[in-house]
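J.: A structural model of the following input is requested.
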Amino acid sequence: MRTRLEPWTSGTSATAASRSAIIYGNWLTHGSQVENDAALSCVRAALDAGITTFDTADVYANTKAETVLGEALKDERRASVEIFTKVYWPTGPGGPNDTGLSRKHILESIEGSLQRLGTDYVDLYQAHRYDYETPLEETMQAFADVVRHGKALYIGVSEWTAEQIRAGHELARDLGVQLISNQPQYSMLWRVIEDQVVPTSRELGVSQIVWSPIAQGVLTGKYEPGAEPPPGSRATDEKGGADMIKRFLNDEVLTAVQRLRPIADGLDVTMAQLAIAWVLANDNVAGAIVGASRPEQIESNARASGLTLDDEVRGAIDEALGAIPETDPAETTSPSTRVV
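T.: Here you go, the predicted structure:
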């Protein structure tokens, strides 16, 4: 694990904060799947592994995840860690003002996030999805005000299309703030950003902070074709994990994933490490978000940041997976209406 912080740019022209290449995320693992003591142990393991960047969102476990992360980091020197959070999805009672990217929701949500996280500012405040019901100008003005008031250093987006990123970046520039990142799903199996989002982002100096680099755990190889999911795995979690992973749980995909095992074995790495290293090999990827339910998972996955994959290995991965990966850029979408 490289512990020296590197610039956000990852080959782009943007100038922004620093971060660890492996980012610890607590989407389904804090405040829901894992008891608080285990969650705190995972954060400590991340810090011990040289991870300094932590990603969360107000909607995760309906605000509980932010609270747990704030508690875990309360004794850390604030300048030594980077905290990211997000806004869009419903929180609280789910009323009409409790969702979306309106000025009211953004300005109220940042206050709640800061209180739960126990900090005066976040390093990156992200639009969790695109809001079709609020004018983009209103959204970006609100984000700009959050930055000007010192409550966030930079702004980012998540799962925006290339056109949406371009429009948001232009407005942010006109407002004098920096939109530095997009947070998309990206893995060996889910490559929908490669055709349009990545080229546009490179042009604009925007980097990707990718989530699900091991495809909800499928790329660990623990799900085998023709077999029931392992007990306690994400595929058995009815709180949300099973929903997200089901698109990958068919024998055709699982058989292809098993063909990656000899490649990982030949490099003397785990399949998860191979998957994380693969996304980091993309020069537009600034960091990969990993979660964990046990500290040892963090320790293992953190080692992926030091793994370099040459052209031969990447070619072998593509051959093993064949036509399995999803590449359609139309799959890069936000919901057309808010979910309340």
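
J.: can we go C-alpha only for contacts and neighbour counts from here?
T.: Noted.

J.: Show me the contact partners of the longest helix along the chain.
T.: Ranked by residue count, the top helix of the chain under DSSP state H comes out as helix 103-117. Residues outside helix 103-117 that contact it (Cα atoms under 8 Å, 6 or more residues apart in numbering): 58, 63, 66-71, 85, 87-88, 97-99, 120-122, 138-139, 141-143, 146, 151.

J.: Let's see this one next, to set against the first:
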Amino acid sequence: MQVIEKNNVKISKMTLGTVQLGLSYGVNNTAGMPTKERSFAILDAAFDGGVTVLDTSDDYGKSEEVIGDYLRENPDKHFEICTKFKVTEETAKDIYGSLKDFALKSCQKLAIGRIPIFMSHTEKNYIDYGDKLVDALNELKKEGIITNSAISLSNKAEFEKIIDCGGFDAVQIPLNILDNKEIQCGLVRKASDAGIAVFVRSVYLQGLFFRKKEDFLVQNPNAPELKLQEMNEKVLPVIERVREFADELNISVAQLAMSFIKDTYGVDSLVVGSETPEQVKSNLEMFNQPTISEDILSKILNEFKDVDPFVISPWMWEVRHG
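T.: Predicted coordinates:
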């Protein structure tokens, strides 16, 4: 597993997403939340495979606690941990104090003395509080409570502003075969050249690439209720085209999706969740496969340069009641 050191954190090419350790997550999740034993086996597989970074959050159910229990029971093992925070109207009255309290509580749950990557869960925190947020995070760095300040983006229209503000050491963005404009316009390259660690999530669009045609006809009882008609009309044809590309290259859809992102200039790590230890090992194996040629990558970029926003926006897939 390729590992780089950036901003005093050792970053493996694959980051293990741990939302699955605390919640049932993803449209393709049929296993539900894992037991403690399976969670520990997932973490063992990641550590043994050379993964150095775990991506978690206080919002991910019991994920932080599971990781903390694992580290307490395995003191010889170490991960660089990225955990996330939100700023509310109430906590904004004292951003520094509330973030310090939040960080220290996460440290306690995670059984660590310092948070390597402390990440805003949304760009809205920066939009609303700007320099106040950046100053608070810088103070936490000075105190040794966190190593890096970071921000997770959903609205990537803010990506360039985040790069230009110079206030963050790392950024996490959704990118995949279908959602790749930030590659085409050069923002991923710009962020990396500015010294920002770039983490990419949603490589598999929450497992959407793996759903079979018949899966679009019925609801998954372990996942949120989906807008099946729109999924069939808008999403399925695009997913089938992705499968055609994979078939042409004689590789799996998973390999195609991962390879497209992992070798993109400026991408430091892919955040990939797993429901089982076997999935972790399978994902690790794909990182050792040959790269896709530049010609094929260009063809993919051209094919999927104007995908319907519904297809690449998981939050739009769910039926909202009330």
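
J.: Superposing both, give me the TM-score.
T.: Put the two chains on top of each other and the TM-score (TM-score structural alignment, normalised by the length of structure 2) is 0.79; 295 aligned residues with a Cα RMSD of 3.2 Å.

J.: sorry, back to before: buried ones among the contacts of helix 103-117 of structure 1?
T.: 58, 63, 66-70, 85, 87-88, 97-99, 121-122, 139, 141-143, 146, 151 (16 or more other Cα atoms under 10 Å).

J.: mind listing the helices for the stretch 1-150 of structure 2?
T.: Along the stretch 1-150 of structure 2, the stretches classed as helices by DSSP state H, counting those that start in this stretch are 19-22, 36-48, 63-73, 95-110, 124-142.

J.: out of these, nearest to Leu205 of structure 2?
T.: For Leu205 of structure 2, the closest of those is helix 19-22, at 14.4 Å, according to Cα to Cα.

J.: and that closest one, how far from the chain's centre?
T.: Using Cα atoms, centre = their mean, to the nearest Å, the mean C-alpha position of helix 19-22 of structure 2 is found 13 Å from that of the whole chain.

J.: packing partners for that helix?
T.: helix 63-73 (3 or more Cα pairs under 8 Å, 6 or more residues apart in numbering; DSSP states H and E).

J.: hang on, the earlier thing: in structure 2, which residues correspond to the longest helix of structure 1?
T.: Aligning helix 103-117 of structure 1 against structure 2 (TM-score structural alignment) gives residues 96-110.

J.: ok, and for that stretch, which residues are buried?
T.: By 16+ other Cα under 10 Å, the buried positions in stretch 96-110 of structure 2 come out as 96, 98-100, 103-104, 106-107, 109-110.

J.: And for stretch 263-274 of structure 1?
T.: Buried, per 16+ other Cα under 10 Å, within stretch 263-274 of structure 1: 263-264, 269-274.

J.: Pick out whichever of these sits closest to Ile245 of structure 1.
T.: If you rank the buried residues of stretch 263-274 of structure 1 by distance to Ile245 of structure 1 using Cα to Cα, Ala272 comes first, at 15.5 Å.

J.: Compile the buried residues of stretch 96-110 of structure 2 into CSV and extend it with columns for distance to Leu23 of structure 2.
T.: CSV is the format used below for those (distance: Cα to Cα, whole Å):
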residue, distance to Leu23 of structure 2
Tyr96, 29
Ser98, 25
Leu99, 24
Lys100, 26
Ala103, 21
Leu104, 23
Ser106, 18
Cys107, 20
Lys109, 17
Leu110, 17
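
J.: for Ile173 of structure 2, helix, strand, or coil?
T.: strand (DSSP: H, G, I helix; E, B strand; the rest coil).

J.: repeat for Gly287 of structure 1
T.: Secondary structure, three-state DSSP: Gly287 of structure 1 is strand.

J.: residue in structure 2 matching it?
T.: Correspondence of Gly287 of structure 1 to structure 2, assessed by TM-score structural alignment: Ser269.

J.: Its match: how many residues sit nearby?
T.: Ser269 of structure 2 has 25 neighbouring residues, counting by other Cα atoms under 10 Å.

J.: how close does the nearest residue to it once chain neighbours are set aside get to Leu270 of structure 2?
T.: The shortest distance from Ser269 of structure 2 to any non-neighbouring residue, by Cα to Cα, 6 or more residues apart in numbering, is to Lys13 (4.2 Å). Distance from Lys13 of structure 2 to Leu270 of structure 2, counting by Cα to Cα, to the nearest Å: 6 Å.

J.: Next: Phe79 of structure 2.
T.: 16 Å.

J.: If you count surrounding residues, which of these two has more?
T.: Leu270 (25 against 18).

J.: quick one: contacts for that one?
T.: Here Leu270 of structure 2 is in contact with 13-15, 199-201, 203, 261-262 (Cα under 8 Å, 6+ apart).

J.: what's the closest of those to Ile296 of structure 2?
T.: Comparing the contacts of Leu270 of structure 2 against Ile296 of structure 2 with Cα to Cα places Ile261 closest, at 12.8 Å.

J.: and that closest one, how many residues sit next to it?
T.: Neighbour count for Ile261 of structure 2, taken as other Cα under 10 Å: 23.

J.: same check, this time on Asp48 of structure 2
T.: 11.
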